[in-house]
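K.L.:
just need the structure, nothing else, for what follows:
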Amino acid sequence: MSIHPTALVDKGASIGRDAVIGPYVVIDSDVTVGDGAVIGPHAVIHRYTTLGANCRVHAHAVLGGIPQDTAFKEFPSYVRIGAGTLIREHVTIHRGTKPETATEVGEGCFLMVNSHLGHNVKLGNQVIIVNAALLAGYVEVGDRAFVSGNVVLHQFVRVGRLAMLSGLSGISKDVPPFCTTAGLMPNSVGGLNVVGMRRAGIAAPERLQIKRAFDLVYRSGLNVSQAVERIRAEGLGGAAAEFGAFAESSKRGICRFIKTRDTAARAGDEESAS
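P.N.:
Modelled structure (predicted):
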């Protein structure tokens, strides 16, 4: 363990083995910093924050700040960050807004410069949040999703796993798993994240089932309930069933499908998803 002499570390904080605390870092009481974590200069880690092993926090990041909620009262709530997560400069992560609730970041995530996680956000594992993306309270993002720069996610929005959100998107509806959003068109998906699925090791037969589920939900003329019934009737399982279940469980409604020049260019790739 190495703590720079200018750092202010409360005696009530727990600092793991081989952790490195840089110049002018401030760490409150009731903070846990995992083994091998590295905290860069001027970072601030507030009370009730847990940082997993081998995380790296860059300069001026602020973790565990109180939520931007006028109804918030000063009681214990938490930020929990999984092992191996990389947090770049000026990232802000706020803790839960209700007693004993938490904002949670999975393992191996990458939060880029100036990104923000509001209270009670939940990120899965290996999620990438690009520069200046803003996630409002209670947003949920599935494993290996990619949120591009300057994306704004409305409170309570859900993003499914392996979804890819285009830069500058404004999203107030749920984004189903495996989808890409349609450029600057708000609340719109343009197709499937075929490249991402391949990289994730989803085999061709399963990708074709996902495409069938996508077509039933978005291109068949059926409403969501009818489309999900067809998904089940056709015996589509695994990730395709996950796609249907996500759409069926949406409380905000899912993003619409819109065909753009970019999505038209991708159509051939989707048609040959194998």
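K.L.:
from now on I want contacts and neighbour counts done on CA atoms only, so please keep to that.
P.N.:
Will do.
K.L.:
tell me where this protein has helices.
P.N.:
Ranges of helices within the chain are 194-199, 204-218, 224-233, 238-249, 261-271, based on DSSP state H.
K.L.:
which of these sits closest to residue 119?
P.N.:
Of all the helices of the chain, helix 238-249 sits nearest to residue 119, with 22.3 Å by C-alpha to C-alpha.
K.L.:
quick one on the thing from earlier: need the helices of the chain in JSON lines with distance to residue 188 and mean neighbour count, can you?
P.N.:
Output for these, formatted as JSON lines (distance: least, C-alpha to C-alpha, whole Å; neighbours: other C-alpha atoms under 10 Å):
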{"stretch": "helix 194-199", "distance to residue 188": "17", "mean neighbour count": "16"}
{"stretch": "helix 204-218", "distance to residue 188": "11", "mean neighbour count": "20"}
{"stretch": "helix 224-233", "distance to residue 188": "16", "mean neighbour count": "17"}
{"stretch": "helix 238-249", "distance to residue 188": "14", "mean neighbour count": "19"}
{"stretch": "helix 261-271", "distance to residue 188": "11", "mean neighbour count": "14"}
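K.L.:
alongside the first, I'd like the structure of this one:
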Amino acid sequence: MNQPLAYIHPEAKIAQNVVVEPFATIHKNVEIGEGTWIGSNSVIMEGARIGKNCKIFPGAVVASIPQDLKFVGEETTAVIGDNTVIRECVTISRGTVDKMKTVVGKNCLIMAYAHVAHDCIVGNNCIIGNAVQMAGHVEIDNFAIISATSAVHQFVKIGAHAFISGGSKVLKDVPPFVKAAREPLSYAGINSVGLRRRGFTSEQINEVQQLYRILFMSGLNNTQALDKIELELSPSSERDEISNFVRNSGRGIIKSYFSKDAD
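P.N.:
The predicted structure is shown next:
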């Protein structure tokens, strides 16, 4: 049901059962899937690709041009996965020539006033808290939670199932399965509550905990700790995911709060 007070460009591709509330604006080169709700005073700009059963709340802006002076008008997109909720005044920029797209996955919740910059890739089932500010090229894996008012530096990577406390400055990569807190942002244990909620067994959780004890608490550097982990712990999807993340970290990972390098 499209309200007569909404503006919808005639070239926009909108499924029959999408609800567009009064005073929403939908530009050309937009695609919106079945069952999605577009709230009043939201703006869906050129390049938006919004999936099924999403909710876009008032004041949100999806697919605005990047806040990047290198952007010269290339045709890029902002992709929103099915069942994702975009709350009030969220801003999501479309991509640049780097990735050609910005992506927010399926079943995500992006809370009010958050910003998802150009070329960010957010996985499925993520929660981005109120007023979280993400710079360009950030990558966040599935089931990660970033608490309110945190700021994420460009090119930072955050692993699956990680939990980042409110008001954090995220300047380094955050490995999978961990809690990150304090200032500077540091390893604060594993996200055991989140892992249990998502069906991880006690054996898997204990393995992750043992692995991070070696990585963060043994006094070894990252290379030495990974060599020890791969020598002493049996192969598993969790072990390999953590090892690959740390070895491939571009910015370096956070430290333990108790390590000599943390301050």
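K.L.:
check contacts around residue 265 of structure 1.
P.N.:
Applying C-alpha atoms under 8 Å, 6 or more residues apart in numbering to residue 265 of structure 1 gives no contacts.
K.L.:
and with 10 Å instead?
P.N.:
residue 259 (C-alpha atoms under 10 Å, 6 or more residues apart in numbering).
K.L.:
do residue 106 of structure 2 as well
P.N.:
With contacts defined as C-alpha under 10 Å, 6+ apart, residue 106 of structure 2 is in contact with 51-52, 54, 80-85, 122-126, 142.
K.L.:
contacting residues for the aligned partner of residue 218 of structure 2 in structure 1?
P.N.:
Applying TM-score structural alignment, one finds that residue 218 of structure 2 aligns to residue 220 in structure 1. By C-alpha under 10 Å, 6+ apart, the residues touching residue 220 of structure 1 are 213, 214, 226, 227.
K.L.:
and for residue 140 of structure 1?
P.N.:
Residue 140 of structure 1 makes contact with 104, 120-124, 153, 155-160, 174 under the criterion C-alpha under 10 Å, 6+ apart.
K.L.:
is it possible to export the helices of structure 1 to TSV including distance to residue 36 of structure 1?
P.N.:
Output for the helices of structure 1, formatted as TSV (distance: least, C-alpha to C-alpha, whole Å):
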stretch	distance to residue 36 of structure 1
helix 194-199	29
helix 204-218	38
helix 224-233	46
helix 238-249	36
helix 261-271	42
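K.L.:
among those, which comes closest to residue 16 of structure 1?
P.N.:
Of all the helices of structure 1, helix 194-199 sits nearest to residue 16 of structure 1, with 34.0 Å by C-alpha to C-alpha.
K.L.:
over which residues of structure 2 does that closest one lie when aligned?
P.N.:
The aligned range for helix 194-199 of structure 1 in structure 2 is 192-197, by TM-score structural alignment.
K.L.:
mean shift of that stretch relative to structure 1?
P.N.:
In the superposition with structure 1, the average deviation recorded for stretch 192-197 of structure 2 is 0.6 Å (mean C-alpha distance after the TM-score superposition for structure 1).
K.L.:
which residues sit against that stretch?
P.N.:
Contacts to stretch 192-197 of structure 2, defined as C-alpha under 10 Å, 6+ apart, come from residues 143-145, 161-163, 177-179, 198, 200-202, 204-206, 208-209.
K.L.:
neighbours of residue 18 of structure 1, how many?
P.N.:
By other C-alpha atoms under 10 Å, the residues close to residue 18 of structure 1 number 15.
K.L.:
now swap in residue 254 of structure 2 and tell me
P.N.:
Residues within reach of residue 254 of structure 2, counting by other C-alpha under 10 Å, total 20.
K.L.:
state the distance from it to residue 87 of structure 2.
P.N.:
30 Å (C-alpha to C-alpha, to the nearest Å).
K.L.:
also residue 248 of structure 2?
P.N.:
Residue 248 of structure 2 sits at a distance of 33 Å from residue 87 of structure 2 (criterion: C-alpha to C-alpha).
K.L.:
the strands in the stretch 101-250 of structure 2, which residues?
P.N.:
101-104, 109-110, 115-116, 121-122, 127-128, 133-134, 139-140, 145-146, 151-152, 157-158, 163-164, 169-170, 178-181, 186-190 (DSSP state E, counting those that start in this stretch).
K.L.:
and the longest one, what does it pack onto?
P.N.:
Applying 3 or more C-alpha pairs under 10 Å, 6 or more residues apart in numbering; DSSP states H and E, one finds that strand 186-190 of structure 2 makes contact with strand 163-164, strand 178-181, helix 202-217, strand 255-256.
K.L.:
now the ones you listed in CSV, with distance to residue 96 of structure 2?
P.N.:
Shown next, in CSV, are these (distance: least, C-alpha to C-alpha, whole Å):
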stretch, distance to residue 96 of structure 2
strand 163-164, 27
strand 178-181, 30
helix 202-217, 36
strand 255-256, 32
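K.L.:
quick one, which of those is nearest to residue 74 of structure 2?
P.N.:
Residue 74 of structure 2 sits nearest to strand 163-164 of all those, at 33.6 Å, using C-alpha to C-alpha.
K.L.:
mean deviation, the closest one versus structure 1?
P.N.:
With mean C-alpha distance after the TM-score superposition for structure 1, strand 163-164 of structure 2 departs from structure 1 by a mean of 0.5 Å once superposed.
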